[in-house]
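S.K.: Quick one: sequence and predicted model below, then my questions.
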Amino acid sequence: MSTSELVPPRRCAEVLSIESMRGRLPAMLADIEELVGCESPSSDLAAVAASADVVARVGARRLGRAPERIVQAGSTHLRWRFGDGPARVLLLGHHDTVWPIGSLATHPYTVDGDVLRGPGCFDMKAGLVVALHALAAVPDLTGVTLLVTGDEELGSPTSRELICAEATGCAAALVLEAAADGGALKTERKGVSLYRVGVTGRSAHAGLEPWRGVNATVELAHQVLAVEALADPALGTTVTPTVASAGSTTNTVPAGGELSVDVRVASTVEQQRIDAAMHGLRPVLGGATLELGGGPNRPPLEASSSQPLLDRAVALASALGLPPPRGAAVGGASDGNFTAGVGTPTLDGLGAVGGGAHADDEHVLVAELPARAALVAALVADVLEPGREAAPTATASGGGRSS
């Protein structure tokens, strides 16, 4: 991309004001407190529904309209669509958290100087507030969709198809997940595959005639070593045997067992290689059989999907008087993996700056919130600029099966 192409267009001029966003900071903090104050562990569907009510209320207050409420298998998602034509930019986030009900008693919402704390503040309720205030600053939202899901922390089992459908054909997907260390944007995420290897052997008395059995534990040990050998550290591919179990009593040759396997890959090619190898596993012991379940859960978010949007973010940050954002590769996955998997240019980590996701130290840096919202607003306006290329830059891969 040439330097001239990176000059921020006129449409951004109305939203390129960091001072106007700083004026929004008290309202942003009030909104974050409201969202954090409604606990929303993913597996508690009633809590997630109540959280959706709060997000809808705050969103309607900032955007001037209520969202559509979409309930899939009991999980509540929210969607704002602006304009009657095709969507050009998708903003994506989630309102569920990993924190159980009662966490506010031990981790209350607080603001101490520049540090805001509370369960789910960093991942990612502050990011939702950044999105709402960013969109409120854009003069014309025609062509924008904001999708807020309620099951991301579970792997998005009910929202995946919705995410892919909303992203398909968009010029950009902007993911409001928390920033990487130091406020970096997430330009690469590993793809995830999850497998279950089931082993069937034959039981026998462990003391009287163990030779008559086919030991599922021993077969499982062979499979653990075979699976672990598929990793390729040079390519960033990890293949990790995790939970394993076999047998039922201490004096019986185990007749059955199973192994869970977690796979992380940096490229679609590697994800396909591992999938083929997992399906190629064969038993080592005579009389043993294997059954494989699972497969690719999320495709990788590769740098090629993020680079053009990162380039735009750098140019827009300069116009805002902000330090240029850098890109970072991270091992964790998000719904941005799905949007990249359908061929939509994707930039992730646009939410809050802070740290401690899922941990006791979860926190948000207050001073960074206005800058983040200004950058998101400028990116939205930039993507909506007339004549901006809207075609996806990658071939949709689909990403395999959902967990």
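M.R.: Arrived safely, thanks for sending. Computed from a prediction, not measured in an experiment: that's the story for all the values here. Numbers count the residues shown, from 1 in each chain.
S.K.: CA atoms for contacts and neighbours, from now on please.
M.R.: Fine.
S.K.: For the protein, which segments count as helices?
M.R.: 18-23, 25-36, 45-63, 103-106, 126-136, 160-167, 216-228, 268-279, 303-320, 336-341, 369-384 (DSSP state H).
S.K.: Packed most tightly, which of these would that be?
M.R.: When you average the neighbours per residue for each of those (mean count of other Cα atoms under 10 Å), helix 336-341 leads with a mean of 30.
S.K.: Quick check: nearest residue in space to Val366, chain neighbours excluded?
M.R.: Leaving aside its sequence neighbours, Val366 sits nearest to Asp114 (Cα to Cα, 6 or more residues apart in numbering; 5.1 Å).
S.K.: doesn't Ala367 make contact with the one you found?
M.R.: Yes: using Cα atoms under 8 Å, Asp114 makes contact with Ala367 at a distance of 6.2 Å.
S.K.: When the two are compared, which one has more neighbours?
M.R.: Neighbour totals were compared for Asp114 and Ala367, and Ala367 leads with 15 against 11 (other Cα atoms under 10 Å).
S.K.: what's that one in contact with, if anything?
M.R.: Ala367 makes contact with Asp114 under the criterion Cα atoms under 8 Å, 6 or more residues apart in numbering.
S.K.: if we can go back for a sec, distance to Ser75 for the helices of the chain - can I get that in a markdown table?
M.R.: A markdown table is the format used below for these (distance: least, Cα to Cα, whole Å):
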| stretch | distance to Ser75 |
| --- | --- |
| helix 18-23 | 33 |
| helix 25-36 | 17 |
| helix 45-63 | 6 |
| helix 103-106 | 21 |
| helix 126-136 | 18 |
| helix 160-167 | 12 |
| helix 216-228 | 34 |
| helix 268-279 | 29 |
| helix 303-320 | 29 |
| helix 336-341 | 18 |
| helix 369-384 | 27 |
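S.K.: and here's the other structure:
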Amino acid sequence: MDRGHRLLDAAQRLRADMLDRLGTLVACESAPGALPHLRSCAGLLARWGSQVLGRPAQRVVVDGLPHLLWPAEDQQVLLLGHFDTVFPVGTIRSRPFTVLGDIATGPGVCDMKAGIVQMFAALRLIEDTSRVGVLLTCDEETGSVTSRPLIEREARRSSAVLVCEAATPEGDVKVARKGGSVYSLTVQGRAAHAGVEPHRGVNATVEVAHQILALGALGATDGGGTSVTPTLLSAGTTTNTVPDRAHLAVDVRAWTRSELERVDDAIRALVPFLSEATLTVGGGINRYPMSEELARPLLELARSTARGLGIPDLGGAYAAGASDGNFTAALGVPTLDGLGAVGGGTHASDEYVCVDRMPERAALLAGLVDTLCAQGRPIDEVP
């Protein structure tokens, strides 16, 4: 039996264990900023990771948030992931982990708890993990504010970064990602009685409505798919008061650095429409795009590994969403993303994972890591 078939056979024997661990991990909720739950989830993952790597986790706590790191002394490969989800605490009660046939569902099952389970399964398939570092963060869904320095430090110590975010629903890995920006717009108006003297007020809701229309005109000018999306909005205090304050969050995505910077300049140049309103802009560019050039050599190695597993056509996809791989690629470190679960519906109530493909993906990751560690050379020198 050749190497690929041995890996896949060994991974298939871990299928039941992976499914059991996935259920346990999904049930261990990890909502953004929910510190007791994040700590509990970190404790569970620290035990699992330390068992398979044979070295203890370093719990790196920043502003109370517990990130998990297993550094390698001579770090050839960094496996990167996050264990926070977008779902509030209590979601598991209304939407418990469920398996129907080949499909597993539950909050965070695809983004990205199945990817973490597969990562640990892959590490069990590798004889020598001494050159493999692992970093699991807990603030990716809120912008990686506290984990970014840690991500960048560990990426600089590595010859390659493999990100275990979800694959596409077809099973393609991800070779490029849009960059992203997050902004907060705060409008200050003036309160007044909405029925008696509305003319004395400066309506912050009206002002923010004008700003939303202005933002809509900032989308792609080059046909490149730049999106400028108003998201969270709040305004006012009571139904009979002219609102004196409004807050708006804005999400921006673009394929190029120049597009992110164009929109950044335009948002910072916004001015109030109402003469007595004031507008304050906060936030900015969060992640620059992940370019295909850095992923291409790793994709070719992944395709070679996949063929050995009987996967003839491993594709490399462009993904509109950003990940922590954007940070590592921006440093010039070869980065390949989408090495996690095959599934879809991320951030939605119908999020799912294809259970029968979990062994295949674990074997793919194991084979790719093994190849990179065995080569022990810069990725652009690997044949």
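M.R.: Now that the structure is in, tell me what you want to look at. Quick caveat: nothing in here was measured; it's all calculated off a predicted structure.
S.K.: Give me the TM-score for these two chains.
M.R.: Scored by TM-score structural alignment, normalised by the length of structure 2, the superposition of the two chains gives a TM-score of 0.87; 379 aligned residues with a Cα RMSD of 2.9 Å.
S.K.: So which of the helices of structure 1 is nearest Thr242 of structure 1?
M.R.: In terms of Cα to Cα, the element of the helices of structure 1 nearest to Thr242 of structure 1 is helix 216-228, at 9.3 Å.
S.K.: Which residue in structure 2 aligns with Ala266 of structure 1?
M.R.: The alignment partner of Ala266 of structure 1 in structure 2, by TM-score structural alignment, is Trp255.
S.K.: out of everything not next to it in sequence, what's closest to its match?
M.R.: That would be Lys178: by Cα to Cα, 6+ apart, it lies 4.5 Å from Trp255 of structure 2.
S.K.: and the aligned partner of the one you found in structure 1, what does it touch?
M.R.: For Lys178 of structure 2, the aligned residue in structure 1 is Lys190 (criterion: TM-score structural alignment). Listed by Cα under 8 Å, 6+ apart, the contact partners of Lys190 of structure 1 are Arg264, Val265, Ala266, Ser267, Pro299, Pro300, Leu301, Glu302, Val330, Gly331, Gly332, Ala333.
S.K.: where does Lys190 of structure 1 sit relative to Val98 of structure 1, distance-wise?
M.R.: 21 Å (Cα to Cα, to the nearest Å).
S.K.: which non-adjacent residue is nearest Ala381 of structure 1?
M.R.: Using Cα to Cα, 6+ apart, the closest residue to Ala381 of structure 1 is Cys12 (5.5 Å).
S.K.: quick one, what contacts that neighbour?
M.R.: Applying Cα under 8 Å, 6+ apart, the residues near Cys12 of structure 1 are Ala378, Ala381, Asp382.
S.K.: how about the first one, what's its match in structure 2?
M.R.: In structure 2, the residue paired with Ala378 of structure 1 is Gly367, using TM-score structural alignment.
S.K.: list the contacts for its match?
M.R.: Gly4, Leu7, Thr305.
S.K.: which one is the second one nearest to, not counting chain neighbours?
M.R.: In space, not counting the residues next to it along the chain, Leu7 of structure 2 is nearest to Ala363; the distance is 5.6 Å by Cα to Cα, 6+ apart.
S.K.: isn't the one you found right up against Ala11?
M.R.: Yes: Ala363 of structure 2 lies in contact with Ala11 (Cα under 8 Å); the separation is 5.9 Å.
S.K.: tell me, what's touching the two both at once?
M.R.: In contact with both Ala363 of structure 2 and Ala11: Ala122, Leu125, using Cα under 8 Å, 6+ apart.
S.K.: correct me, but the match of Ala266 of structure 1 touches Gly224?
M.R.: Yes: with contact defined as Cα under 8 Å, Trp255 of structure 2 reaches Gly224; the gap is 7.0 Å.
S.K.: neighbour-wise, which of the two wins?
M.R.: Trp255 (23 against 12).
S.K.: on that earlier part again, switch the contacts of Gly367 of structure 2 over to TSV; also include distance to Gly284 of structure 2.
M.R.: Shown next, in TSV, are the contacts of Gly367 of structure 2 (distance: Cα to Cα, whole Å):
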residue	distance to Gly284 of structure 2
Gly4	45
Leu7	44
Thr305	39
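S.K.: which stretches of the stretch 151-300 of structure 2 form strands?
M.R.: 160-163, 173-177, 179-188, 227-235, 245-254, 278-287 (DSSP state E, counting those that start in this stretch).
S.K.: could the ones you listed be laid out in a markdown table, adding mean neighbour count and distance to Asn203 of structure 2?
M.R.: Putting those into a markdown table (neighbours: other Cα atoms under 10 Å; distance: least, Cα to Cα, whole Å) gives the following:
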| stretch | mean neighbour count | distance to Asn203 of structure 2 |
| --- | --- | --- |
| strand 160-163 | 27 | 46 |
| strand 173-177 | 27 | 39 |
| strand 179-188 | 22 | 9 |
| strand 227-235 | 17 | 10 |
| strand 245-254 | 22 | 8 |
| strand 278-287 | 18 | 11 |
